[in-house]
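S.K.: Provide a 3D model corresponding to the input given below.
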Amino acid sequence: MADALTYTGTDFYCDVAIPAPDALDVVHEDDLVLAFHHTRPFWDVHIVVVPTRHIASLTTVGPEDEADLRALLSAVQQIARDVEREHGAAAVLTNLGAYQDSKHLHVHVHSGGRR
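M.R.: Next comes the predicted model:
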């Protein structure tokens, strides 16, 4: 397994996170979604939520991805609710195109200042 801190590929989630969730600080895990504290956090609280099945991006989601997207958004909602309750605020973000370092749909739930 590639080391989370030194990974240089294009799909961290398929290559590292999903195959070895025990190496992560997992917040939520089921058959369709994995959520964990980011391995290189940008904010004080930084959780990443990903579908366990490869979907390239929010802009590539198709009808065949409906169950995965519903599960992803449900998990994001619950995690954001928990972060907001605990820290007083939460933000939800996804990146697209050149802004998307890992070419696997993922959503950031974050709170607090930048690290």
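S.K.: alpha carbons only for contacts and neighbour counts from here, please
M.R.: Will do.
S.K.: could you pull out the strands for the chain?
M.R.: 26-29, 33-37, 43-51, 91-93, 107-114 (DSSP state E).
S.K.: the structure of the following sequence is requested for comparison with the preceding one:
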Amino acid sequence: MDCIFCKIVEGAIPSKKVYENEHVLAFHDIQPAAAVHVLIIPKKHIPTMNDAAGEDFALIGEIHKAAQIVAKELGIADSGYRLVNNCGKDGGQVVFHIHYHLLGGEKLSALNVRD
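M.R.: Predicted coordinates for the structure are as follows:
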């Protein structure tokens, strides 16, 4: 498999880890879009949210739990943060391994969403 996030999970590609447990890994994005920009991924390879099934939904809950923990540890829980999952090409997904962007540490602009 040629998935960059799977390689990060395996340790073949280094990352600046923020949080890790048996199922989830969180690390700083190498191209941050905010003062705080952390990627939170399941260790299990799931290409997109549309591919999640069965036991994967408990794993997605673990990702959300990790987001709370990371936001507190990085001091942005009280001021606020954004948790984003892009799904598919038109949704802006670039790496096809489910991942969430935890963004914060500054006032974020409104989302660019069409009415």
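S.K.: care to give me the TM-score?
M.R.: Their TM-score after superposition, calculated using TM-score structural alignment, normalised by the length of the first structure, is reported as 0.76; 104 aligned residues with a CA RMSD of 2.5 Å.
S.K.: how about the strands of the first structure, which one is nearest Pro19 of the first structure?
M.R.: strand 33-37 (10.6 Å; CA to CA).
S.K.: max-length helix in the first structure?
M.R.: helix 66-87 (DSSP state H).
S.K.: what's the angle from that one to strand 107-114?
M.R.: Orientation of helix 66-87 of the first structure against strand 107-114 (axes from the mean of the first three to the mean of the last three CA atoms, to 10 degrees) gives an angle of 20 degrees.
S.K.: what do we get in the first structure for Ala71 of the second structure?
M.R.: Using TM-score structural alignment, the partner of Ala71 of the second structure in the first structure is Ala80.
S.K.: compute the number of surrounding residues for its match.
M.R.: Burial measure for Ala80 of the first structure: 21 neighbouring residues, criterion other CA atoms under 10 Å.
S.K.: would you check how far apart it and Trp43 of the first structure are?
M.R.: As judged by CA to CA, to the nearest Å, Ala80 of the first structure and Trp43 of the first structure stand 14 Å apart.
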